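Trainee: Sharing a sequence plus its predicted fold:
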Amino acid sequence: MHIVSSDQFSVGDIDEIFESAARMKKTLATAGGREKLAKKYPGRQVATLFYQPSTRTRLSFETAALKLGMGVVGTEAAMAFSSAAKGETIEDTVRVLNQYQLDAIVIRYHEVGGAKRAAAVSSVPIINAGDGPGEHPTQSLLDAYTIKASHGRLSGLKVVMGGDLKFSRTVRSLCYVLSKYKDNHIVFVSIPDFQIPKDVTDNLKRTDTSFELTTDMSKAFADADVVYWTRLQKEYLKDAKQLPKGGLVIDKQSLKLMPKHTIIMHPLPRVDEITTDVDSDHRAKYFEQAGNGLYIRMALFDGIMNGRA
């Protein structure tokens, strides 16, 4: 089965993935457990095909495969170091990879819909590792896993999402997941040029998930259970005067506006939208969040190898 969109997962699917991820985490905690996992899928191979730069996603997928005893081949700069540089389509590349008896293909593509195009011609499971500003389903799973680990639930939450919401595939995918659970309220904090797209809010309306749009960070942070911040891609900004004073930055002063139980998340990389002096606060979960990507991606590989995912 292909993994191309967060919307394809049911609540039951997500529960099963989370249970598997928790088992992976527990098993990796001991030397004996790591040795057992490393013998799980000998002779299986995964290809990682990345048309855009990646640190956490690519390395966690490759580490996940290796920790399960699988082989890994791939390219980290497919636009420059694959036949894409000669004009080859994603469809033709995937058709060729299908001839190599692989067990899964992980793809990050630079345009929306790249993973779906690959899946349409592939008999090998395709995993979407991000397609332009489209979706990032495995990121949404690790994000939701992080939220549940902290709050014990994925319903009845006030989730504040801020920064570049227009071009953020992680925000779109996480909204798909949160919309599957009852009584969540999402607050989108940004300026007009970067506010959440209509397709996301249309889905929230369809699923009766309440939401609001604002530029007021102070108001948004009050009573927040989750603050999910993203990098503001200023190169897309039409008018710098739109930025509020101080920008959309979480710093030590911002922490005073948040409840003690709030968790602060970020898909990374960050630039200056969360200052480094926030890192030591107990609410900062973004590095733990990144670490959870390993367990989630191990769980997904495990499901695919067993024909469940």
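Mentor: On my side now, so go ahead. Everything quoted here is computed from the prediction, not taken from an experiment.
Trainee: CA only for contacts and neighbour counts going forward, please
Mentor: Noted.
Trainee: excluding its backbone neighbours, what's nearest G114?
Mentor: D131 (5.9 Å; C-alpha to C-alpha, 6 or more residues apart in numbering).
Trainee: show me the residues around L213 that make contact.
Mentor: Neighbouring residues of L213 by C-alpha atoms under 8 Å, 6 or more residues apart in numbering: 187-190, 195.
Trainee: what about it, is that helix, strand or coil?
Mentor: strand (DSSP: H, G, I helix; E, B strand; the rest coil).
Trainee: repeat for L268
Mentor: coil.
Trainee: Now do the strands in the stretch 101-250 of the chain.
Mentor: With DSSP state E, counting those that start in this stretch as the criterion, the stretch 101-250 of the chain has strands at 104-109, 126-131, 158-162, 185-189, 210-214, 226-229.
Trainee: For the second one, report the contacting residues that lie outside it.
Mentor: Just to be clear, that refers to strand 126-131. Contacts of strand 126-131 with the rest of the structure, by C-alpha under 8 Å, 6+ apart, involve 1-5, 57, 104-115, 118-119, 135-138, 169.
Trainee: Just the buried ones out of those residues, please.
Mentor: Neighbour-count burial (16 or more other C-alpha atoms under 10 Å) applied to the contacts of strand 126-131 gives 2-5, 57, 104-110, 113-115, 118-119, 135-138, 169.
Trainee: Pasting the second one now:
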Amino acid sequence: IKTVEQYSDVIVIRHSMEGAARLAAEVAEIPVINAGDGSNQHPTQTLLDLYTIKRAFGRIDGLTIGLLGDLKYGRTVHSLAEALAFYDVELYLISPELLRMPRHIVEELRERGVKVHETTDLEGTIPELDVLYVTRIQRERFPDEQEYLKVKGSYQVNCAVLKKAKASLRIMHPLPRVDEIHPEVDRTEHALYFRQVFSGVPVRMALLGLTLGVL
């Protein structure tokens, strides 16, 4: 890090080790942006996710949002859940029992007044949702291959499942996907994930501009 900062005005770091960005920030004398640290956090993804929701609905307050899939190891949903605590939202945490959201995040959300529901039932929950944020089951995060095999393919969002959803439901995904969203969903009005990808361009431009003092 001390070497890299000699070439840079800002360091953007993605690392497999949890806490890597914090460690880098402790030794660097230039700004450090966390672009994902292991299964911990992914704050820049959360900024673009919030921007995407705001652009799609004109608001974030008052929405009912479901987080689906790997909530234990998924850094994108960790960051997003904590950010949504700043808004008046209702959260459904939908996952296999083995992949539930870490307890400290759930407790923090409830302490901050967020109405949180934990469930394994996607089809029973989807009629309630304005936003469904889907994550893949991340094989590379599992310390035990057998644990991964127990939950592989737990959910798939397809057009049959979406028959129970509101017409206004929007589906998000940090990508890449495996099989948790069927490609047939891409052609529906529900799919928001490709616009979500594009949101990363202006949001990260703005973040770099603010960090470097040019905005």
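Mentor: Structure's in. What do you need? This one's a predicted model, so the numbers in the text were calculated from it and none came from an experiment.
Trainee: returning to what we had before: tabulate the contacts of L213 of the first structure (TSV), appending distance to Y145 of the first structure.
Mentor: Compiled in TSV, those are given as follows (distance: C-alpha to C-alpha, whole Å):
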residue	distance to Y145 of the first structure
V187	20
F188	21
V189	23
S190	25
Q195	25
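Trainee: Buried ones only from these, please, as a PyMOL command.
Mentor: Applied in PyMOL, the following selects the buried portion of the contacts of L213 of the first structure according to 16+ other C-alpha under 10 Å:
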select buried, resi 187+188+189+190+195
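Trainee: Counterpart of R153 of the first structure over in the second structure?
Mentor: In the second structure, the residue equivalent to R153 of the first structure is R59, according to TM-score structural alignment.
Trainee: D88 of the second structure versus its match, what's the distance?
Mentor: Plainly put, R59 of the second structure is 10 Å away from D88 of the second structure if you go by C-alpha to C-alpha, to the nearest Å.
Trainee: ok, now V151 of the second structure?
Mentor: Distance, V151 of the second structure to D88 of the second structure, using C-alpha to C-alpha: 32 Å.
Trainee: Ok, I33 of the second structure next?
Mentor: Distance from I33 of the second structure to D88 of the second structure, by C-alpha to C-alpha: 27 Å.
Trainee: Give me the more crowded residue out of these two.
Mentor: The residue with more neighbours, out of I33 of the second structure and D88, is I33; 21 against 15, by other C-alpha atoms under 10 Å.
Trainee: Trace the more buried one over to the first structure, please.
Mentor: The equivalent of I33 of the second structure in the first structure is I127 (alignment by TM-score structural alignment).
Trainee: what's the closest non-adjacent residue to G113 of the second structure?
Mentor: With C-alpha to C-alpha, 6+ apart as the criterion, G113 of the second structure has its nearest non-adjacent residue at 7.7 Å, and that residue is A85.
Trainee: Could I get the contacting residues of the aligned partner of that neighbour in the first structure?
Mentor: Using TM-score structural alignment as the criterion, the counterpart of A85 of the second structure in the first structure is S179. Neighbouring residues of S179 of the first structure by C-alpha under 8 Å, 6+ apart: 203-204, 207-209.
Trainee: ok, the counterpart of R95 of the first structure in the second structure - how many residues close by?
Mentor: With TM-score structural alignment as the matching criterion, the partner of R95 of the first structure in the second structure is K2. For K2 of the second structure, the neighbour count with other C-alpha under 10 Å is 11.
Trainee: just to revisit the earlier point, let's see which of the contacts of S179 of the first structure end up in helices.
Mentor: 203-204 (DSSP state H).
Trainee: Out of the contacts of S179 of the first structure, which is nearest to A220 of the first structure?
Mentor: A220 of the first structure has its nearest neighbour among these in T209, at 16.8 Å by C-alpha to C-alpha.
Trainee: residues near the closest one, how many?
Mentor: T209 of the first structure sits with 20 neighbouring residues when counted by other C-alpha under 10 Å.
Trainee: surely it meets Y176?
Mentor: No. Taking contacts as C-alpha atoms under 8 Å, T209 of the first structure lies outside contact range of Y176: 10.2 Å.
Trainee: any idea which helix is longest in the first structure?
Mentor: Of all the segments of type helix in the first structure, defined by DSSP H, the longest one is helix 286-305.
Trainee: Run the angle between that one and strand 104-109 for me.
Mentor: Following axes from the mean of the first three to the mean of the last three C-alpha atoms, to 10 degrees, one obtains 130 degrees for the angle between helix 286-305 of the first structure and strand 104-109.
Trainee: chain center to helix 286-305 of the first structure: distance?
Mentor: Chain-centre distance of helix 286-305 of the first structure: 10 Å, with C-alpha atoms, centre = their mean, to the nearest Å.
Trainee: Please work out the angle formed by the directions of it and strand 126-131.
Mentor: Orientation check (the same axes, to 10 degrees): helix 286-305 of the first structure against strand 126-131 gives 150 degrees.
Trainee: residues making contact with helix 286-305 of the first structure?
Mentor: Applying C-alpha under 8 Å, 6+ apart, the contact partners of helix 286-305 of the first structure are 1, 17-18, 20-22, 24-25, 56-57, 60-61, 63-65, 68, 103-104, 125, 138-139, 141-143, 145-146, 264-268, 309.
Trainee: Please report how far the aligned residue in the first structure for V178 of the second structure lies from L59 of the first structure.
Mentor: Taking TM-score structural alignment, V178 of the second structure has V271 as its aligned residue in the first structure. V271 of the first structure sits 20 Å away from L59 of the first structure, going by C-alpha to C-alpha.
Trainee: and those two? which has more neighbours close in?
Mentor: L59 (15 against 12).
Trainee: residues of the helix or strand where the more buried one lies that come out buried?
Mentor: Per DSSP states H and E: L59 of the first structure is located in helix 56-67. The neighbour-count criterion (16+ other C-alpha under 10 Å) identifies 56-58, 60-67 as the buried residues of helix 56-67 of the first structure.
Trainee: now those residues in CSV, with distance to Y228 of the first structure?
Mentor: Shown next, in CSV, are the buried residues of helix 56-67 of the first structure (distance: C-alpha to C-alpha, whole Å):
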residue, distance to Y228 of the first structure
R56, 17
T57, 18
R58, 22
S60, 21
F61, 23
E62, 26
T63, 26
A64, 25
A65, 28
L66, 30
K67, 29
